[in-house]
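S.K.: Please work out how this folds:
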Amino acid sequence: MTYLTAFGLSVAFPLYHSDNRSLKKTVLGRASGRFAKDDRQRLVVQALRDISFTMRSGDRLGLVGSNGSGKTTLLRTLSGIYQPASGSLSMEGRLTSLLDPGQGMNLDLTGWENIRLRGYFLGMGKADIARLEADVEDFSELGQFLDLPVRNYSSGMVVRLAFAMATAVHPEILIMDEWILAGDAGFMDKAKHRVEAMVRHADILVLASHQAGILAQWCSRLIWLDQGRVRAEGSPMEVLAQYLPPQQFEEIEKTKSLLATNPVF
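M.R.: Below you'll find the model as predicted:
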């Protein structure tokens, strides 16, 4: 049974140059309770504070909050990139995290070499890697650029390669930041159905996004993070009603009503 459970997760980042008196005065004067000292008496910023939730197969969790609220930190902690200062994290299922366009890519290697590297990382055999290469080549439409080192790619080409590789394999637990929803209009029009298929086939989804319409459409539950804490949790429309300005929420309600007659999932 696929599951993901976070209990009391807290993450803190030391401010290594905090011995400077003016910095301390400035930080402590504006901290609003988010800064503290760790057991080594270092000044730290509390990026996440006491985050708990449980997800089972079929759950879709969306994260909302202003920049710096802790959304990306939580995604990185769930993905194993950050170690929590306290609390625990347990899961069952194959996890894929899509947090950064360049995640897992070696810029000195060619596109082809990066595709094969991804296949090896996923434990694929030769036949599966060959299918992965064909799928990424067809979807990314990068053609002969796949023969070049990735450092020679434009930012848009990097997104195309990263997107094609990331969405070629369907995970059981999908951790996704909103970079995957960005890109040039022509490519994203083509990519929309591929993203939706990936979301639909994942057992569990955790998505952070500023696009309220996507969260209302794709998620069954939202958490509103504010200064590293959970400020509200509930159904998408309940949380968005608290989080969004009234006029913007009314637009989401109208869109939601239209989608109800022709749902994506």
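
S.K.: switch to C-alpha atoms for all contacts and neighbour counts from now on
M.R.: Noted.

S.K.: ok, then the element right after the biggest helix by length in the chain?
M.R.: The longest helix of the chain (DSSP state H) is helix 185-201. Heading C-terminal from helix 185-201, the first helix or strand you meet, by DSSP states H and E, is strand 204-208.

S.K.: Can you name every helix or strand that that following strand contacts?
M.R.: strand 60-64, helix 71-78, strand 173-177 (3 or more CA pairs under 8 Å, 6 or more residues apart in numbering; DSSP states H and E).

S.K.: how about 6 Å then?
M.R.: Packed against strand 204-208 by the contact rule (3 or more CA pairs under 6 Å, 6 or more residues apart in numbering; DSSP states H and E) you find strand 60-64, strand 173-177.

S.K.: who's in contact with the last one?
M.R.: Pointing back at strand 173-177 there. 95-99, 202-208 (CA atoms under 6 Å, 6 or more residues apart in numbering).

S.K.: one more to line up against the first:
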Amino acid sequence: MVSIDVWNASVDFPIFDAKTRSLKKLVLGKVGGKIGTEGKVPIIEALNDITLSLKEGDRVGLVGHNGAGKSTLLRLLAGIYEPTRGSARIDGKVAPVFDLGVGMDPEISGIENIMIRGLFLGMTRKQMEKRVDDIAEFTELGDYLQMPLRTYSTGMRVRLALGIVTSIDPEILILDEGIGAVDAAFMEKARDRLSDLVRRSGLLVFANHSDEFLAEFCDTAIWMDEGHIKAQGNLREVVTAYKGRDPFENFSQETLRRIGQSPALSTNGGDHA
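M.R.: Have a look, this model is predicted:
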């Protein structure tokens, strides 16, 4: 049974050479949170006192403004970051998809990149070899799969990366919002593959700004604000609280019924808004 449990976890980043405001601002923009101090060393408090429990079957959307701590939380849930304080336990094989291009080598062929990227996402070489034909058909790259990745256009690289990502079998799927930043026409083609990928995953955490993607793939949500969990529960209620309006009111009745059957909104740490 796959699960993620986090107890009173905080993630801090010490800045050992922060003589200028610009450096602190740059780091803060990447991880979110607040700047504190520990002695004379500035500390970025990226996450503060996070407690949550996710189990198999959960489909969780992660919302919040840029710098709210979403990416740091995703990396904590993926086991990439260890808590500075508190603890986290992950049961299950994690497939973290934060950037479609991570793990791709421009100097080797598309076929070789399929193998390397698959290994990066936790698959075996044999598993990826069985998926090559399917990925090739989906991407429509033909003979380009034998060519070095540096000869590809940006669109071709996205096709290859998306074909690989949607071919894996994750127990815990951690998706960052960059997955939706692709050509609209090709994303429409990839939508069924993404839906199937989510169905195959035991547990999903998906950070995205798109109401359509959140409604399609998630039924609960977590709202991050300044490194804290501001609210969590029913997708529609959490996103409405975050945006100050109901973005789902014109969605189909079938979608509204599905996203309306998850746990009710619970708020936490109103002082941190």
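
S.K.: how far apart are the longest helix of the first structure and its match in the second structure?
M.R.: Following superposition, helix 185-201 of the first structure is found to deviate from the second structure by 1.0 Å on average (mean CA distance after the TM-score superposition for the first structure).

S.K.: Just the buried residues of that helix, please?
M.R.: Of all the residues in helix 185-201 of the first structure, those buried under the rule 16 or more other CA atoms under 10 Å are 187-188, 191, 194-195, 198-201.

S.K.: likewise stretch 44-64 of the second structure?
M.R.: 44-51, 54-56, 58-64.

S.K.: One more: stretch 110-122 of the first structure?
M.R.: Under the neighbour-count criterion of 16+ other CA under 10 Å, stretch 110-122 of the first structure has 110-119 buried.

S.K.: same thing with stretch 201-210 of the first structure?
M.R.: Buried positions in stretch 201-210 of the first structure, judged by neighbour count with 16+ other CA under 10 Å: 201-209.

S.K.: Please apply the same query to stretch 131-140 of the first structure.
M.R.: Neighbour count says stretch 131-140 of the first structure has 132-133, 136-137, 139-140 buried, by 16+ other CA under 10 Å.

S.K.: thinking again about what came up before, could the buried residues of helix 185-201 of the first structure go into TSV alongside distance to Ala162 of the first structure?
M.R.: Shown next, in TSV, are the buried residues of helix 185-201 of the first structure (distance: CA to CA, whole Å):
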residue	distance to Ala162 of the first structure
Phe187	13
Met188	13
Ala191	12
Arg194	13
Val195	13
Met198	15
Val199	17
Arg200	20
His201	19
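
S.K.: still on that earlier bit, quick one: which of the buried residues of stretch 201-210 of the first structure is nearest to Ser86 of the first structure?
M.R.: Val206 (21.0 Å; CA to CA).

S.K.: Would you confirm that that closest one contacts Leu61?
M.R.: Yes. Here Val206 of the first structure reaches Leu61: they are 4.8 Å apart, a contact under CA atoms under 6 Å.

S.K.: and Gly123 of the second structure, which of the three is it?
M.R.: No Gly there; residue 123 of the second structure is Met. Of the three states, Met123 of the second structure takes coil according to DSSP: H, G, I helix; E, B strand; the rest coil.

S.K.: That one - how many residues pack around it?
M.R.: Neighbourhood size, Met123 of the second structure [other CA atoms under 10 Å]: 19.

S.K.: and if you look at Lys70 of the second structure?
M.R.: Around Lys70 of the second structure sit 32 other residues, with neighbours defined as other CA under 10 Å.

S.K.: residue in the second structure matching Asp138 of the first structure?
M.R.: Under the alignment (TM-score structural alignment), Asp138 of the first structure pairs with Glu137 of the second structure.

S.K.: quick one, which of the helices and strands packed on strand 204-208 of the first structure is nearest to Trp218 of the first structure?
M.R.: strand 60-64 (7.1 Å).

S.K.: quick one: that closest one to the second structure mean distance?
M.R.: Looks like 0.8 Å for strand 60-64 of the first structure (mean CA distance after the TM-score superposition for the first structure).

S.K.: quick one, strands of the stretch 1-150 of the second structure?
M.R.: Ranges of strands in the stretch 1-150 of the second structure, per DSSP state E, counting those that start in this stretch, are 3-14, 34-38, 41-55, 59-63, 85-91, 94-97.

S.K.: out of these, nearest to Glu237 of the second structure?
M.R.: strand 59-63 (12.0 Å).

S.K.: what's that closest one in contact with?
M.R.: For strand 59-63 of the second structure, contacts defined as CA under 6 Å, 6+ apart pick out 204-207, 218-223.

S.K.: can you rerun that using 8 Å?
M.R.: By CA atoms under 8 Å, 6 or more residues apart in numbering, the surrounding residues in contact with strand 59-63 of the second structure are 70, 203-209, 214, 217-224, 235, 239, 242.

S.K.: what separates that strand from the chain centre, distance-wise?
M.R.: Distance of strand 59-63 of the second structure from its chain centroid, counting by CA atoms, centre = their mean, to the nearest Å, is 9 Å.

S.K.: what about Gly87 of the first structure, distance to Ser52 of the first structure?
M.R.: 9 Å (CA to CA, to the nearest Å).

S.K.: Overlap in contacts, the two.
M.R.: In the contact map built from CA under 8 Å, 6+ apart, the residues linked to both Gly87 of the first structure and Ser52 are 6-9.

S.K.: Next, format those residues as a markdown table and append neighbour count.
M.R.: Shown next, in a markdown table, are those (neighbours: other CA atoms under 10 Å):
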| residue | neighbour count |
| --- | --- |
| Ala6 | 18 |
| Phe7 | 15 |
| Gly8 | 16 |
| Leu9 | 21 |
